[in-house]
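Visitor: pasting the sequence and the predicted coordinates here, then a few questions.
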Amino acid sequence: MTYSYLSHLDCARCGRRYDADVVNNLCTCGSPLLARYDLDAVPTGPSDISGRQPSLWRYHEVLPVRDPSNAVSLGEGMTPLLPLGALGRDMGVPGLLMKDDGLIPSGSFKARGAAVGVSRAAELGVTGIAMPSNGNAGAAWALYGARAGIRTVVAMPVDAPSITGAECVVSGGSLYLVRGHIGDAGRMVADLIARSSGKLMDASTLKEPYRIEGKKTMMYEIAEQLGWRCPDVIVYPTGGGVGLIGIHKALREMLALGWLSGPMPRLVAVQSSGCAPVVRAFAAGAREAEAWTDPVTIAFGLTVPKPLGDFLILDALYDTGGTAVAVDDEETLAEQARCARLEGAFVCPEGAAAFRAVRSLRADGWISAADSVVVLNTGAGIKYPSTVSVDAPVFSPGDELPGL
């Protein structure tokens, strides 16, 4: 049986076709390449998938790794799709669901992209990768790189969550901290790769074609977990936006495969008011975003001044009748605390921003009380200890604790 029906790569902007079985980065026009599959030849249906291992590799026909022995895995995927009744009632959205990728290896959804991206890189003979990261992606690629025996070099802003840097270091990756934002780190990584004489592959966001393939499995899982149907709305915290692009790509693939029918869910891109290039572009009806000046937000993963795939993010929003929302840091932190108190779910700041966006969209009527709404929580809240101030009284042995 054919394990992967990968056919070729093509440019997301100009459509130029590329051989998928050699290492590729961007198109000659400077745009991302997307993996394409011979979907007409895929014999698999939803009933064939149900008995497979509970990981993202259950969708291997539409993933790019050709030999199953090359699939590098730490058990990623098939994270819970949880009903949030108390928080939903508080918002006026009874059909609120959370896709909780805080439970995935490395503590964030970035493990999806790392699992598939590292696996395909190793299959193509890559021995070293380099990338800029706001934290979680670098951590995930370093961990999966260690499992695959691939050297990993990560440059991240000095203010990135310290736990993500620790994940890089403990797994043997080379970590460099940069005084600046991810764009500054990206320029330094590009220079390093240019000087590496081919020893390092560029694994930056959308500069290799396979991270998105891991991220798209979020949508495959949501559809399967809902009985092969779509929710009305999917809300996604958007920095580089690979997950949102992947969700849209997965929807189009499942429609072509016949695994789904009916309207697509409305996609919502959520950003911070301190860095909202996609929100600004969407409000203007633009096809691309302009770079955001001086980006600052507590939701560190949203600090991307100009996503390389901005036109793909905006296409996904326009195609599905979606929207884009900016959330203040104060609102994000308040929603994070509210979610923990009402549901016992300590979500990451990026996920909290997405929940806050649902609250705003319900208040203005864009989301109705009858809508089923899936929010992507992209990481574990415990990876961001600085977002919560622990102000508790201290006692000594023998002291009497206050009564309830």
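Guide: Happy to help now that I have it. Only a predicted model underlies this, so the values are computations on that prediction, with no experimental measurement involved.

Visitor: contacts, neighbours, all on C-alpha from now
Guide: Will do.

Visitor: neighbours around the nearest residue to residue 229 once chain neighbours are set aside, how many?
Guide: Excluding the flanking residues, the one nearest residue 229 by C-alpha to C-alpha, 6 or more residues apart in numbering is residue 223, at 5.3 Å. Residues lying near residue 223 (other C-alpha atoms under 10 Å) number 19.

Visitor: second structure for comparison follows:
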Amino acid sequence: MSYSYVSHLECPKCQEIYAESEIQQLCKCGAPLLVRYKLDEVKGTFNKEDLTSRENSLWRYHEVLPVKNEENVVTLGEGMTPFVHLKKLGENMNIPNLYIKDEGIIPTGSFKTRGASVGVSKAKEIGVKQLAMPTNGNAGAAWALYSARARIKATIVMPEDAPAITRKEVAVSGGDLYLVNGLISDAGKIVGKLVKENGIYDASTLKEPYRIEGKKTMGYEILEQLNWEIPDVILYPTGGGVGLIGIYKALLEMQELGWISSKKLPRLVAVQAEGCAPIVKAWEEGKTESEFWDNSETSAFGINVPKALGDFLVLEAIYKTNGCAVAVSETELSQAQVEVAKMEGNFICPEGAATFAAARTLREQNWIKETDKVICLNTGQGIKYPESVDLSNIPLLQPNDVITS
């Protein structure tokens, strides 16, 4: 039996076809490439009922993943992250059916692990020996660690103010870490020169086709964890937007496989910070592509992306599902992070907190209905962002002091 039913790579803009067995980056028109599968063949050999006896990792969906030979799979057991009903917070927000998909509980502590596992596995399969990428932190950490496991050299460039923990993850993995005095867009320019001059594999967001395949497994898992019941709303923190694009791709594949029968898809919501909201601006103006966001700034470092290569795919997913794009303030974001921890005991990352702030806003606007089943994606552990919590007001006791209340 085939481990994978990958067919080819396709450009979503000009429909040019490429072979998946060779190293491919962007289409000749400059757009990202998407992986296509022989879903008719998959349908005849793989049923969703088969999943009950499989391992709890994202590789349980290997028929719709691009790696052909199991021996090339680079895994740390990633996937099947917690899916939890947040009753107390949901009551507070007047969204009784509020759920979290917690991507912090995964190797390397963020959802970037999914893209790294599949992306590095396919890179290994097609003979990549060295890769390079710009990152705001978590992606570089994940790709460096998985590259170490695959014996692939990783060159990672990130802003100097990227979270310290992610910088240390790259360093401890043995990857080549470089810091730049600027944004991820500046890191991208440096990586671009390196790739062009040295012929290194470019693992930048959507410049290779396989990261999105790992991210799409979040969509498969959400539906499986809901026993194939389609939720009403999925909110996703959006920087490069690969996770949202991937979830939408998974939904379309599951429709074609006959795993979900309803033509109604979840309304997808791209959540950004007010200090960096190019997708929100484009959506509000009815555009199909975004403009570069000057002087971007937000404490939710992972979504500080001034211009996403796949912005047109993010906006398509929003439009096609009757979704929307929402920007939240830094105050709303910080408050949501505290609320989730105080009410539900979950210390989530600032990017994940943004989705809960957005859900509250959309409920107040009645865009989210009281009866809606709503899923917020937390994309990483809060402990990777220790600076996001203020401890300045914590009392300092002396050894003989007594606590009176």
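Guide: Yep, it's here. All figures in this text were calculated on a predicted structure; none of them were measured in a lab.

Visitor: kindly provide the TM-score of these chains.
Guide: After superposition, the two chains reach a TM-score of 0.98 (TM-score structural alignment, normalised by the length of structure 1), with 401 aligned residues with a C-alpha RMSD of 0.7 Å.

Visitor: ok, back up a step: would you say the residue nearest to residue 229 of structure 1 is within a helix?
Guide: Yes. According to DSSP: H, G, I helix; E, B strand; the rest coil, residue 223 of structure 1 belongs to a helix.

Visitor: what residue in structure 2 is paired with it?
Guide: Matched to structure 2 by TM-score structural alignment, residue 223 of structure 1 sits across from residue 223.

Visitor: how much space is there between its match and residue 173 of structure 2?
Guide: Distance, residue 223 of structure 2 to residue 173 of structure 2, using C-alpha to C-alpha, to the nearest Å: 34 Å.

Visitor: in the stretch 251-400 of structure 1, mark out all the helices, start to finish.
Guide: 277-283, 310-320, 329-343, 349-363 (DSSP state H, counting those that start in this stretch).

Visitor: mind checking which of the ones you listed is nearest residue 36 of structure 1?
Guide: helix 310-320 (15.6 Å; C-alpha to C-alpha).

Visitor: mean shift between the closest one and structure 2?
Guide: Compared with structure 2 after fitting, helix 310-320 of structure 1 has a mean deviation of 0.3 Å; criterion: mean C-alpha distance after the TM-score superposition for structure 1.

Visitor: what stretch of structure 2 does that helix fall on?
Guide: Counting by TM-score structural alignment, helix 310-320 of structure 1 corresponds to 311-321 in structure 2.

Visitor: quick one: buried residues of that stretch?
Guide: Across stretch 311-321 of structure 2, burial judged by 16 or more other C-alpha atoms under 10 Å covers 311, 312, 313, 314, 315, 316, 317, 318, 319, 321.

Visitor: picking that back up, what's the spacing between the match of residue 223 of structure 1 and residue 251 of structure 2?
Guide: Taking C-alpha to C-alpha, one finds residue 223 of structure 2 at 9 Å from residue 251 of structure 2.

Visitor: also residue 19 of structure 2?
Guide: 24 Å.

Visitor: again, but for residue 171 of structure 2
Guide: 37 Å.

Visitor: look at those two and report which has more neighbours.
Guide: For residue 171 of structure 2 versus residue 251, neighbours defined as other C-alpha under 10 Å are more numerous around residue 251 (21 against 17).

Visitor: count of residues packed around the corresponding residue of structure 1 for residue 85 of structure 2?
Guide: Correspondence of residue 85 of structure 2 to structure 1, assessed by TM-score structural alignment: residue 83. Per other C-alpha under 10 Å, the neighbour tally for residue 83 of structure 1 reads 17.

Visitor: next: residue 389 of structure 1.
Guide: Residue 389 of structure 1, neighbours per other C-alpha under 10 Å, totals 7.

Visitor: do a quick rundown of the strands in structure 2.
Guide: 6-10, 17-18, 34-37, 83-85, 97-102, 130-134, 153-159, 176-180, 201-202, 233-237, 267-273, 324-328, 373-378 (DSSP state E).

Visitor: and the fourth one, what does it pack against?
Guide: The criterion is 3 or more C-alpha pairs under 8 Å, 6 or more residues apart in numbering; DSSP states H and E, and the helices and strands that strand 83-85 of structure 2 contacts are strand 97-102.

Visitor: the inter-axis angle of the strand it packs on versus strand 233-237?
Guide: Orientation of strand 97-102 of structure 2 against strand 233-237 (axes from the mean of the first three to the mean of the last three C-alpha atoms, to 10 degrees) gives an angle of 40 degrees.

Visitor: average distance between strand 97-102 of structure 2 and structure 1?
Guide: Mean deviation for strand 97-102 of structure 2: 0.2 Å (mean C-alpha distance after the TM-score superposition for structure 1).

Visitor: list the buried residues for that strand?
Guide: Neighbour counts over strand 97-102 of structure 2 (16+ other C-alpha under 10 Å) mark 97, 98, 99, 100, 101, 102 as buried.

Visitor: do stretch 142-159 of structure 1 as well
Guide: 142-148, 150-158.

Visitor: from residue 124 of structure 1, how far off is the nearest residue to residue 37 of structure 1 once chain neighbours are set aside?
Guide: Counting by C-alpha to C-alpha, 6+ apart, residue 6 is the residue found nearest to residue 37 of structure 1 once chain neighbours are left out, at 4.3 Å. Residue 6 of structure 1 is 14 Å from residue 124 of structure 1, where distance means C-alpha to C-alpha.
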